[in-house]
Every structure is written in structure tokens, then in C-alpha cells.
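[1] Here is a sequence with its predicted model. Questions after.
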Amino acid sequence: MNDSYSNKNALIQKVLEEPYKFEFFQLVRLLEKALKERKPVGRYGVLPEEEIARFRSSLSFEFPASEVQEVRLNDDEIPEVTINFMGMLGLLGAMPIRYSELAAERARYGDTALWSFLDIFTHRAVSLFYRAWEKYKPAINYEHGNDNFTYYLFCLIGLGTDGLRPGRMGIDDEALLPYAGLIAQKPHSAVALKNIISDYFDVPVEVLQFQGEWIELGEENATKLGQSNNLLGVNAVIGTKIWDNQSKFRLRIGPIDFKKFQAFLPVGNAHKPLWEIIKFVVGIELDFDVQLKLKAKEVPSTILTTRAKRRPMLGWTSFLKSKPFTHDDEQLILKIKKTKGEKV
């Protein structure tokens, strides 16, 4: 065994010593990862001597106990993988068995010319067989960075162009791909939003629909006597606000522990991802707020010191507590901050 290969890692050393313990496809993948300086097998425009391995037929007439019979290094330091399940020669070979017998007989006398010649075709056939298997395995193509499946999923959720990515929402865009089936369904349901948020943050979630709110009327929509919007029963409105009971919902998160509670606060690392995911799924049609439900046993006492492990934040974590809470606390409701034409 050559030190240059045995030192790659213990797993590759095991491949060389006990190849019969490895499934063929996984063995080739391990060689590709370990020998990155060489080219993958079966690619067009790549010479066989540049590839990570050479595939050979087995001349054994015994019942094959494994897919891979042997892995050894040839004179050019290239791993030679002898396989049992396909090729030109052998019990499962494409050629008539007489050719396998002839090649085996000549090999016993040190003449491997016929065997080596036919293995030229074996190597190419096995290489293309591996490439065909790899082509329809999205996880394998993802490792190589050339898969189309990820792009298709991005298209389903509305992020198919590079201009809409990367990191536009402050989270890893690929983190949304597991929910492509839910996001692609329109219109989005409360159950879909609940499942996405609950799974992404690993917290209990409840969606409370039809939460009423007062909506400020723009100056152009207000009633002005003798000027505009002054037809009774048509467009006249008393006041500068109207009550809307159908364009807002509340996302209740919890009960959760204090660590996760802090993460969802505006100063926490989960606050922006939460807001961005909700906006991405729901769109701009609906308003929302978030209610955090803290476990009763996790409610901290307020300690007025900067050295406190759980230093109080007024309005968020400054609880007036004289005895342990008996019920989960759900006082905190995080409102939508409204900027010019945008909800944050």
C-alpha cells in the first residue's frame, strides 16, 4: 500500500485493505472526495489516466460475495477497482464465458493482455453506469454544486432568479427549500404558516386569525364637508380611523423557555428571520403581530444590576415577580413597525 493514499484518511486506508465491505457507489464517492486532485470518472473530455480510478472485471468464477472484489494501486499510482457485478469478463460479464476462461488461463501464465484490453471497455461502461446513477441523485449533484433540482425548488417558492437571492431575508435561502411544497400552494393557509414557523424554529406555534385593528384613513379617504367623500351611505366616514376585523392575524409562539424567548425579541437573533419568513409566506396583504408565551417556571425575577445574568429589558423582560408564576406568561406582543410603505 502506498503511503500517499493510506495517509489520506483512515477510511480510504480501510477501502484499500477491505474493499469488499463497501458498496460500489459509495466507494467511488469516497475516492472522489479523497483524491480531489484527480478527475471524476465518466466525464467527457477526461482521459482515463486522469480519473480517480480504473475499473476492471473479475476473472473469478466463484459466487460473488460483494460488489467490489479488490482495490489496489497500479504502477501509475491509480486505484484499480475490481468489480463483480458487471463488465466484459467474469460470471456476470457481457462476453461469452469462454473468453473469461481464456483470459483467466492466460493470466495464470502472466499474460494479461486480453484481460487488460477488454477492461478498456469495462472501465468506460462502468464509469458511465456510475454517472447515470449519479445523474438522478439530487443529493450527489448538490455536493458537486451543479444540481438543477435546487434551482427548480427555488423557482417553486419564487426565488428562481439570482436577483432575489442571496440572503435577501437575512437567512440562508436554502433553509426555505424543505417547505417548498407548502410555499408553492396558493393561497397560503394558516396551517401552512404554522407548520413552517414551528419546524424552522422548533417551537410550538398557533395562528390566531381575524384579529381586529384600527386602520388610519389617508387624507384622501377622509370625509370633508363640501369637498370629498361626503355622500351618506356611499363614502361618508365619521372619524379618521376604521375598524378592520379581517386583515390581521396573530402568531402565538410558545410556551417556550427564556433562552428562546430572548431570541425572538427585537434584539435577538431569531427576530429578523421570523419577521422575514412571515412576510415572505404571507405577502403584503395582511398585517400581523407576534405574541410570545413564556413558560411559568422560566419567568425571571427583575434584578436591577448590569451584572445580572438575565438583565431586565423594560417592556420585554422586566417582570414584577414576588412569587413563582402559576401560569405561562403571554403579555408580550411584538407589533409591526411601520416605515414608509413597508412593514418590518
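    All right, it came through fine.
[2] Please make it C-alpha for all contacts and neighbour counts, starting now.
    Fine.
[3] Enumerate the positions of stretch 135-149 that are buried.
    For stretch 135-149, a neighbour-count test (16 or more other Cα atoms under 10 Å) marks 141, 147 as buried.
[4] and the comparison structure, right after this:
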Amino acid sequence: MDTLAGAWGGAMHPLISILLSRPQSFNLFQAISLIERAFPHKKGVSNGLGIDEAVRLKADVGLNFQPSDIHSITENVDPGPALTLVSSVMSLAGSGGPLPIPFTELLLVQRKARDESGLAFLDMFNQRVLGQLYSARKKHHLSLQGSNWKRAVLVKAVKAVSGVGSHQVSRNWLGHSSLHGPAPRSVCGLVTIVADRLKLNCRAKSFVGDWVEYGLNPPAYVGGKRHKALRLGVNTDLGTRVWCQDKAIELTATTHSLAQYESFIPGGDAFNDLNELVDDYFQSDITVIFSPSPPRRVTASLSGSQGLGRSQARLGFTSWLASSADSDAHMPIESLAYPRLRLGMSSNSGVSTRGL
């Protein structure tokens, strides 16, 4: 046993050593999962033909009381799985099996005479019965998935219910599934996700308002019998768009460093991640306006170690127009107009909304 456990090595060695020496202290599903992880080149239980699977499952047939799920785990000398696990769970014969007691007594007499053909015949069914039971439990328990948790049915169900896109495979999305579940999704949930995922503390302001286009509806004209019921300001407006106060929200944030600020303006990696996050979060057509600001200790000067620098000057983002007197006085960054940007992949990201 020690030789077999030592051959595996790695992080699984301590657990496998304990499993081989004291198998009765493990749950049946836990033991099968550990053996599958120890033999990643083998097929999982109930996923192969038996001979190419990670473990061979046999029934512990007897009339005595079984105190544990697992009776024994031994090295398999025959071709096929390296280990043989003997368990009384779902056994066809025995004190808890569906076969009558006389059949169990007949099998015990044959085993005493060193004839195990009857037990081997039942083990063919026991391999499949236990395998199907383990597969059913594995679907709903991530702890049994091992490295294949991304393909688990539970993960797919959580992503489908929470509305997370199929391209998102990070474990972080599962941690935020409770924030994606409610409908409609709250602004507070968006602030929490941005702080957790992008390490940026934002302040949200609702009911900022935005213009809503009428679309392709035919315009109405004054006069005529068809338009007698039209009343300006009641069911008719002038123009091709209308102002909707609950159409937009605004996120304002003060970055911790100049590098972080440059990452959250158009062209930065964090800005692209924020676009995708906002686009995946909201289920309805809501405009999100993002207003980042540089750290308070940075000045608007184009020179000096604490300034923004000429090489990275971007008008409206890292540089502003000012009088010569203000420039010489190192005008504080708080007095400048910060950029206001639309977020969301479906919108024209990175376009200033100062005209709103």
C-alpha cells in the first residue's frame, strides 16, 4: 500500500495514504472522488467500460451489520483499475440487498469453497449501480468535481439563472451569483461587484436621466381627422427624442494612483473590463455614466514628478486648458472638469457625455 501511495506523490499523497490505511473513516463518495483525482489519466466511474476506469467497485456480501460505507480498499493485481473498493452500499445480495436471503447464503457457501463466480457476476451490476449513484451525487456537489468543476451541471445552472454569459468561466462569477439573481438588479450590487472585481470604490447616483429616441415610429402632424385626439404634452411631444429621468445612473470614483486612473479611462484595460461587467450586469437598457477622477495629490501641471507629464497628456483626461497664471500656480486637480463616459458594450463607449 505504501508503495502504491508513494508512486502518486504530489498533493494527493497524504490523503491517499490515509485512505489506504483507514478506508472506513471516509465517506463512499469522498473516497471515489479522491481516487479519481489520483488517477487523472483514467476515466471516471461510470464513464468508461469498467476496465479503463479509475477504481473497481465490488459488493461486500454478508449477513452481518456493516458499520461503514467502505469495507476495504486493496491494490488490484488484475489488468484494469489500480484499486478495488469493496462496499456494502447498494449491494444486490446481503442483509440489505433485494435478493432473498437464501441466495445470499448460497453465495457465501460458494465463497467458502473458493468459488467466487456468483459474486463476480453480481459485481458487474454493482459497478454500474454504484457508478450511477455516484454520478448523480456528483452533478449536484462541486466538492466531488475536482478540476472539472467548470463543466459541472450546477455551475451551468447557476450561470444560467444569474444571467452570466457563457464566456465567463472565472470562479469570481460564482461568488457574485447572489447579486445577479434578483430582477431587476440593483445599483448597489453593481457597486459591490466593481469594488470586488476591479478594486475600485464607486459612488452611485440614480435618476441622472438620459435622452430616449422615439425610434422608427411615424411622426404625427397637426391637423386632420386622424390626429384630433393628439394633445401636446399629454400623448404627443415635439421632436424625435424625450428626456427620461430614470434612464441613466452615474458612477463616480476617485482612483488611488495615476496608473489606476489611466487604466480606467478609454484605452485602459480596467476600462474595457468595466465595460464588459456593466454590459453583463444590467438586464434592461440603462445608460451608465462613469466619471473617474485622478488622485487628489496629483496636480494639473505638465511638468514635475507629481504632475501628469507631457508624454501622457490627453486633453480632457490627463490634461486641461487653463490660463498661464493657473498653470504656474499648479492648479489643484479638484477644480478641473472630470470626464464623463458612457459604459456598456452596446453603447458608444468612451464618448464624453458632457453635452447631456
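    Received the coordinates, thanks. As the structure is a prediction and not an experimental result, all values here were calculated from the model.
[5] and the host helix or strand of residue 288 of structure 1, how far from structure 2 on average?
    Assessed by DSSP states H and E, residue 288 of structure 1 sits inside strand 287-294. Compared with structure 2 after the fit, strand 287-294 of structure 1 shows a mean deviation of 2.8 Å (mean Cα distance after the TM-score superposition for structure 1).
[6] tell me, the helix or strand that that strand is followed by lands on which residues of structure 2?
    For strand 287-294 of structure 1, the following helix or strand on the C-terminal side (DSSP H and E) is strand 333-334. Mapped onto structure 2 using TM-score structural alignment, strand 333-334 of structure 1 covers residues 339-340.
[7] how far out from the middle of the chain is that stretch?
    Taking Cα atoms, centre = their mean, to the nearest Å, one finds stretch 339-340 of structure 2 lying 31 Å from the centre of the chain it belongs to.
[8] go on, stretch 35-47 of structure 2?
    Relative to the chain's own centre, stretch 35-47 of structure 2 is displaced by 25 Å; criterion: Cα atoms, centre = their mean.
[9] same deal with stretch 101-108 of structure 2?
    Distance, centroid of stretch 101-108 of structure 2 to centroid of chain: 51 Å (Cα atoms, centre = their mean).
[10] ok so, going back, check which helices and strands the strand holding residue 288 of structure 1 is in contact with.
    Counting contacts by 3 or more Cα pairs under 8 Å, 6 or more residues apart in numbering; DSSP states H and E, strand 287-294 of structure 1 packs against strand 248-256, helix 258-263, strand 333-334.
[11] Following superposition onto structure 2, what is the mean distance for the shortest one?
    Which is strand 333-334 of structure 1. Per aligned residue, strand 333-334 of structure 1 averages 3.2 Å (mean Cα distance after the TM-score superposition for structure 1).
[12] What helices and strands are in contact with that strand?
    With contacts taken as 3+ Cα pairs under 8 Å, 6+ apart, strand 333-334 of structure 1 sits against strand 287-294.
[13] which other residues reach the strand it packs on?
    With contact meaning Cα atoms under 8 Å, 6 or more residues apart in numbering, strand 287-294 of structure 1 is reached by 247-258, 261, 328-336.
[14] can you do 6 Å?
    With Cα atoms under 6 Å, 6 or more residues apart in numbering as the test, strand 287-294 of structure 1 has contacts from 248-256, 328-330, 332-336.
[15] residues in contact with residue 214 of structure 2?
    240-241.
[16] Report how many residues lie close to residue 321 of structure 1.
    For residue 321 of structure 1, the neighbour count with other Cα atoms under 10 Å is 11.
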